[in-house]
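Student: Whatever this is, show me its structure:
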Amino acid sequence: MNRLLRMASLAAFVFVALSGVMGGVMGNFAGVAMAQAAGGIGSGPGYHDPRSPIKPLQERAGVVAWTLLSSVTTKVEKDKLTPIFPPQILALDKQKVRVQGFMMPLEPGDKQQHFLLSSVPTSCAFCVPAGPEGLIEVRTRQAVRYSLEAITIEGQLSVLSDDAYGMFYRLVDGQALKP
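Tutor: Below is the predicted model of the structure:
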C-alpha cells in the first residue's frame, strides 16, 4: 500500500510539473496532450465545483471579466500552443486594470508577492484549476496575505503571446484592493 501511495504521489507530481505550475511548460505540447488525456484537467477557463464551500466569482463593474480573458483561442504550431487574442483583450495590453480571482501561492509563507490568480478556486493540491486562459501571473508591490476567498488586484496587465512558461497573462506592480 505504501508503494502504491508513493507511485500515485509521483504520478500527480509529474502531471503538475508537465502542466506548467511546477515546470513552467504549460505551453508545451506534451503537457497539453497529458491534460487532454486526463479529461481536460488544467485546460480551459476552469470549473467551479458546485459542491465547493467557496462562492464563485460574480462579474463586477470596473473589473476585467474572466469571460473576456478566457475568450482566447489557441492553435498548435510546431510543439506548442499559440494564443489568438480577440481585439478586446489586445486592447488591455500594458493597461492598468483590476482583476479578481483566487490566489495560488508560488512561494512559501502566508504572504505572497508572486502568485497565480485563478478564475476558480483550487480544489486539489495536485491539480491546476484552469488552463492559461484562466490564470494570471501576479507580482505585487507589497505582500498579500493568502486567503481562500477571492481577492481583487489592480496593476498593469501584459497580454503574452509567446511566454516561456506558457502563461497568457501577467499583472505587474500589483496592489491588493480592499473588498
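Student: drop to CA atoms for contacts and neighbour counts, all remaining ones
Tutor: Will do.
Student: From Ala8, how far off is the residue nearest the centre of the chain?
Tutor: Computing the C-alpha centroid of the chain and ranking residues by Cα atoms, centre = their mean puts Leu135 first, at 2.2 Å. Distance, Leu135 to Ala8, using Cα to Cα, to the nearest Å: 26 Å.
Student: so what does the helix or strand that contains Thr152 touch, helix or strand wise?
Tutor: Secondary structure assigned from DSSP states H and E places Thr152 in strand 151-159. The helices and strands touching strand 151-159, judged by 3 or more Cα pairs under 8 Å, 6 or more residues apart in numbering; DSSP states H and E, are strand 95-105, strand 169-177.
Student: this one next, for a side-by-side:
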Amino acid sequence: MMNWERRIAVALVAAASIGLMAQAPALTYNPNHYQNNDPIWDVLNQAQVTANAARGEYLATFPAALRDRENRPLRIAGFILPLEPTSQSAHFMLVRRNTGCPFCPPNAPTEALEVFSQKPVRYTGEEIVMTGRLKLVGASSEGLFFQLKDADVATGRN
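Tutor: Presented below is the predicted three-dimensional model:
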C-alpha cells in the first residue's frame, strides 16, 4: 500500500470511530453510586482527628453525640473495602465512598468503619447496609476510629 493510500485508510477508520463514538450513549457520573449519603456518616464526621507525630499515630476525640452511640446498635450503609484478598470475609472496612471511583476524593479517617461480622460477607462493588454495635477507638494504633462489632448484613435499605 502506498503512503497516500495508508493515510486515506487511517482517515477512514478514524472518521468511522468518531461516528461510532458520537452514537454511543454518554457515560454519566452517578454520585449516588459512588458516595453514600447515609446521615450517620455526618455524625461520624463530627469526630476530631489530630496527629501525634512523636508517637506516629492519629488520635480521635469524640463529641457527646458520638459517645452516646457507643455500644449501641448502629445501622449504616456504605461500600465494602476488603482487607484480605478473598471474595468474602468477616473482617473488612465499610467506607462512605466507593474506592473504585477514580473521580471521588479519598475517604476521610472518619468515613470508615472496621467491621467484625458474625459471618463472612461476600464482596460487592454496590452499597450494602450493615448493622452492629458501635465501638469508638481513640488511637489509630488500636484500629480504625470506628468499629462495628457483632455486625450483620441488614435486610432492606436504610
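Student: TM-score for these two?
Tutor: Superposed pair, TM-score by TM-score structural alignment, normalised by the length of structure 2: 0.68. Supporting alignment: 125 aligned residues with a Cα RMSD of 2.6 Å.
Student: on that earlier part again, dump the residue contacts of the equivalent of the residue nearest to the centre of structure 1 over in structure 2.
Tutor: Here Leu135 of structure 1 is matched to Ala112 in structure 2, going by TM-score structural alignment. Taking Cα atoms under 8 Å, 6 or more residues apart in numbering as the contact definition, Ala112 of structure 2 lies against Met93, Leu94, Val95, Arg96, Leu144, Phe146.
Student: Pull the number of nearby residues for the alignment partner in structure 1 of the last one.
Tutor: Spelled out, that is Phe146 of structure 2. Under the alignment (TM-score structural alignment), Phe146 of structure 2 pairs with Tyr169 of structure 1. By other Cα atoms under 10 Å, the residues close to Tyr169 of structure 1 number 22.
Student: For the residue nearest to the centre of structure 1, give its distance to Val172 of structure 1.
Tutor: From Leu135 of structure 1 to Val172 of structure 1 the distance is 14 Å (Cα to Cα).
Student: got the residue ranges for the strands in structure 1?
Tutor: 73-77, 80-84, 95-105, 111-118, 135-145, 151-159, 169-177 (DSSP state E).
Student: Go through those strands and name the closest to Lys55 of structure 1.
Tutor: strand 95-105 (10.7 Å; Cα to Cα).
Student: Now which residue in structure 2 aligns to Phe102 of structure 1?
Tutor: Under the pairing rule here (TM-score structural alignment), the equivalent of Phe102 of structure 1 within structure 2 is Phe79.
Student: Contacts only, for its match.
Tutor: Phe79 of structure 2 sits in contact with Asn36, Leu94, Val95, Arg96, Arg97, Asn98, Thr124, Gly125, Glu126, Glu127, Ile128, where contact means Cα under 8 Å, 6+ apart.
Student: Buried subset of the residues you listed as a PyMOL selection?
Tutor: To isolate in PyMOL the members of the contacts of Phe79 of structure 2 that are buried, counting by 16 or more other Cα atoms under 10 Å, one can use:
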select buried, resi 36+94+95+96+97+98+127+128
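Student: So what's the residue count around Asn30 of structure 2?
Tutor: 8.
Student: re the thing from before, closest to Leu59 of structure 2 out of the contacts of Ala112 of structure 2?
Tutor: Leu144 (10.2 Å).
Student: any idea how far Arg133 of structure 2 is from that closest one?
Tutor: Leu144 of structure 2 is 15 Å from Arg133 of structure 2, by Cα to Cα.
Student: Looking at the two, which has the bigger crowd around it?
Tutor: Ranked by neighbour count (other Cα under 10 Å), Leu144 of structure 2 and Arg133 place Leu144 first, with 22 against 19.
Student: Distance check, the more buried one against Arg72 of structure 2.
Tutor: Leu144 of structure 2 is 18 Å from Arg72 of structure 2, by Cα to Cα.
Student: How far does the lengthiest helix in structure 1 sit from its chain's centre?
Tutor: The helix that spans the most residues within structure 1, counting by DSSP state H, is helix 2-19. In terms of Cα atoms, centre = their mean, to the nearest Å, the centre of helix 2-19 of structure 1 is set 21 Å apart from its chain centre.
Student: helices or strands up against it?
Tutor: helix 29-37.
Student: what angle do the helix it packs on and strand 80-84 make?
Tutor: 80 degrees (axes from the mean of the first three to the mean of the last three Cα atoms, to 10 degrees).
Student: what's the closest residue to Val172 of structure 1 other than its chain neighbours in contact with, if anything?
Tutor: Spatial nearest neighbour of Val172 of structure 1, chain neighbours left out: Arg139 (4.9 Å); criterion: Cα to Cα, 6 or more residues apart in numbering. For Arg139 of structure 1, the contact set (Cα under 8 Å, 6+ apart) comprises Gln113, His114, Phe115, Leu171, Val172, Asp173, Gly174.
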